[in-house]
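Chemist: can you look at this prediction? I've put the sequence above it.
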Amino acid sequence: MSRPRKRRTGCFTLLLLIAIAAALAFAWYRYDSFADTPLRAARPGASVVVRPGDSLTKVLRNLHDAGVEGSVLEWGALARQLGAAGRLQVGEYRFEPGMTPRQLLIDMRDGHVVQHKVTIVEGWNIRDVRAALAKAEPLVHNATTLDDAALMAKLGHPGQHPEGRFLPETYVFTRGDTELDVLGRAYKAMDKALDAAWRSRRPDAVLKTPDEMLTLASIVEKETGIAEERPAIAGLFEQRLKLGMLLQTDPTVIYGMGTSYAGNIRKSDLLTDTPYNTYTRAGLPPTPIAMPGIASLQAVANPAPGDALYFVAQGDGSGRHFFAKTLAEHQQNVQKYLANYRAAQAAPR
């Protein structure tokens, strides 16, 4: 009488085990499928931010708010499997096309945060730099209301003029970084580049300090965009400084005019004295007039030899210049410039 009951019990146990195995297999299939199925965010290019102190639960809520699918159990199990549950790193993470939950959690575990960029362009002045940073997103704008003096004090250089102090380069930043963070890095980069240029200068250099080198490099930067001309122009200005000649360089006059510069220089502007007018004042201006690049710093450190004292644009749109040793030769070059300029203006477009 007991055998049929035992058989029924055995059959029930077997069926129960089969059901449990099937459920586990189905759960594993769902979990494995979830882990490697591309995310479907609510909008293209969406991202999620992990902030200091955020728990896995909080991050999962942020994912849900961004339109990412998956249950808390699935995300939690995957995070534990990947060792990410207690190791999510602070930062911004973008949902890239085809990204899976596994890839996203690995990025969060390993800190592969979204990187943003802002570029300081060679020849920019401090107003240009600050305007670019003010537009850069998602940079924290903590320098917008500071004047130049307060800005330099915040950067740890009180009393220093900001012009020329930030190296032109593309700077990478992440969400949460500030304008002062980027400027601090750019300042250190310029300090390093200037130090390298100063140590590599010619023994007979006329410049007496690194600050003078920075100032002359900024002038060279503004005078030409042609890389191979920079050493020649640096050498020409060095010759003028050695002879005590006025530098007579238009970019310094323009800088001294400030926001009143409207795109052209008149004779009256050349005669109007300002601390930056190198037609009326001897030597270098009191500060740099722009942000010089490394090439301009190196050109000033090792200027090309020669005895040219004058230069003028060729006027043909090439950006190149005529160089001359004497004023008479320079005046001939000015006539060439005028002829080329008129021909370029008259050419059909």
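Modeler: Thanks, I have the structure now.
Chemist: only C-alpha atoms from now on, for both contacts and neighbour counts.
Modeler: Will do.
Chemist: ok, longest helix in this structure?
Modeler: If you go by DSSP state H, the chain has its longest helix at helix 2-35.
Chemist: so which bits of whichever helix or strand comes after that one are buried?
Modeler: The first helix or strand that comes after helix 2-35 along the chain, using DSSP states H and E, is strand 47-50. Under the neighbour-count criterion of 16 or more other Cα atoms under 10 Å, strand 47-50 has 47-50 buried.
Chemist: ok, structure two:
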Amino acid sequence: MADEFEEFFSEGTQWVNGTGTPAPEPAPETAQSRRELRRRRERRRRNGMMKIVAVVATVAIVAVGAVFAYRAILSWREARLSGGVSDVQDYAGPGSGEAVFTVESGQGAQEIGENLVDAGIVKSVGAFTSAVTAADATLYPGTYTLKLQMRSVDVVKILSDPSQAGGFLEVRPGERLSDVIAAAVQVSGLAEDEFTAITSGGGSGILPAEAGGSFEGWLEPGTYDVQNRTAEEILRQMVDARIAKLDELGAPSGDERERILKIASIAEAEVNRDDYYGKVARVIENRLTQGMNLGMDTSLAYGLGTTAAKITDADIADASNPYNLHQNPGLPPTPISNPGDSAIKAAISPEEGDWMYFVTVDLETGETKFVATEDEFWQIRDEYKNNNENAN
């Protein structure tokens, strides 16, 4: 500011002497004085830039301080929850005694960790959640038998193993009704008769009318809490979940919904890869359109209560089995399993194609080939035989 005043008075003011007459004109500005003015202007610019830099640096320091303060608050909170002073405190393990611990459906790692700390199983929430993240683990609902004062990594290994969960029933895509009931009996402790009395009685009040009294295909894959529940309650929650999922996927209603489940169940049983379901569904639709028997071994095996690998020529020739689609036209009387989402989506919207046949040519990889003509079918059938012979 002083420099600006000096420049103003030196350039724009006429000085007078004591008598009031103008003073002599100052000497013309020299090159040296002009250089000095430029230096002054440059100093002012540098000073202005330094002020801007100082302001930016101050803002950055405040922001960094805020981040560290936020992290410190989180660490303090974790320490409070874990009963310690650090969010990475952990027991040395392996633990002692016995602790029964339940993970409820919908709980996240943070909530589970807090409950584990309260139960005296892990030392801190931070150590537990870090172990979950490091292992990229999925924690399954269920009741587990643990120990007190365990290492967090050991707890994560157990909680991410659904085979060690008790009290929760896991229904997998493609499982048959008989498989689901067997698992429900084991997990719930209820007698098998309590389930079969309902499933063989038509499921009145549980199943929709289009199911035709059969639970097959109407049990939604997923994990269910079966503790302290009746057989009817267990079956009802699986059927209700199936209906909700079909609604969500946009499946048609009425008899068409049962038809979709039949096709999806065959696709689920015939191949083991999601990208094949739509093609299998198209083969089924093409054969039905052409009036051709479906000839699916998986349906026949379902009717016999066995696997496709165990059916015989006599089984194939027996038309009395309504699930024998070699001899009987159309779809099976009921779905042959409880299909998952991918198979149901494929049945609702099959891929476009002229395929009429398919063969899984490599049993190890599941590679399946789809063709339109009978000649092509025998070619891929020979490929299957050659691969199978080489494998043996």
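Modeler: Sure, I can see it. The structure displayed is predicted, hence computed values, not measured ones.
Chemist: I311 of the second structure against A301, yeah?
Modeler: Yes - with contact defined as Cα atoms under 8 Å, I311 of the second structure counts as touching A301 (6.5 Å).
Chemist: burial measure for A189 of the first structure, as a count.
Modeler: Neighbours of A189 of the first structure under the rule other Cα atoms under 10 Å: 17.
Chemist: show me the helices in the stretch 151-300 of the second structure, by range?
Modeler: For the stretch 151-300 of the second structure, the helices defined by DSSP state H, counting those that start in this stretch occupy 152-159, 177-188, 192-199, 231-249, 255-270, 274-290, 297-304.
Chemist: which one in the first structure is aligned with M292 of the second structure?
Modeler: The pairwise alignment with the first structure assigns M292 of the second structure to M245, based on TM-score structural alignment.
Chemist: wait, its match touches T280, no?
Modeler: No - M245 of the first structure is beyond contact range of T280, at 11.0 Å (criterion: Cα under 8 Å).
Chemist: re the thing from before, make a markdown table from the helices of the stretch 151-300 of the second structure and add distance to R45 of the second structure to it.
Modeler: Formatted as a markdown table, these follow (distance: least, Cα to Cα, whole Å):
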| stretch | distance to R45 of the second structure |
| --- | --- |
| helix 152-159 | 60 |
| helix 177-188 | 80 |
| helix 192-199 | 87 |
| helix 231-249 | 66 |
| helix 255-270 | 75 |
| helix 274-290 | 67 |
| helix 297-304 | 85 |
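Chemist: please identify the most buried of these.
Modeler: Mean neighbour count, computed with mean count of other Cα atoms under 10 Å, is highest for helix 255-270 among these, reaching a mean of 24.
Chemist: what angle separates that helix from helix 231-249?
Modeler: Using axes from the mean of the first three to the mean of the last three Cα atoms, to 10 degrees, the inter-axis angle of helix 255-270 of the second structure relative to helix 231-249 is 100 degrees.
Chemist: how many neighbours does the aligned partner of G213 of the second structure in the first structure have?
Modeler: Per TM-score structural alignment, the equivalent position to G213 of the second structure in the first structure is Q160. Neighbourhood size, Q160 of the first structure [other Cα under 10 Å]: 14.
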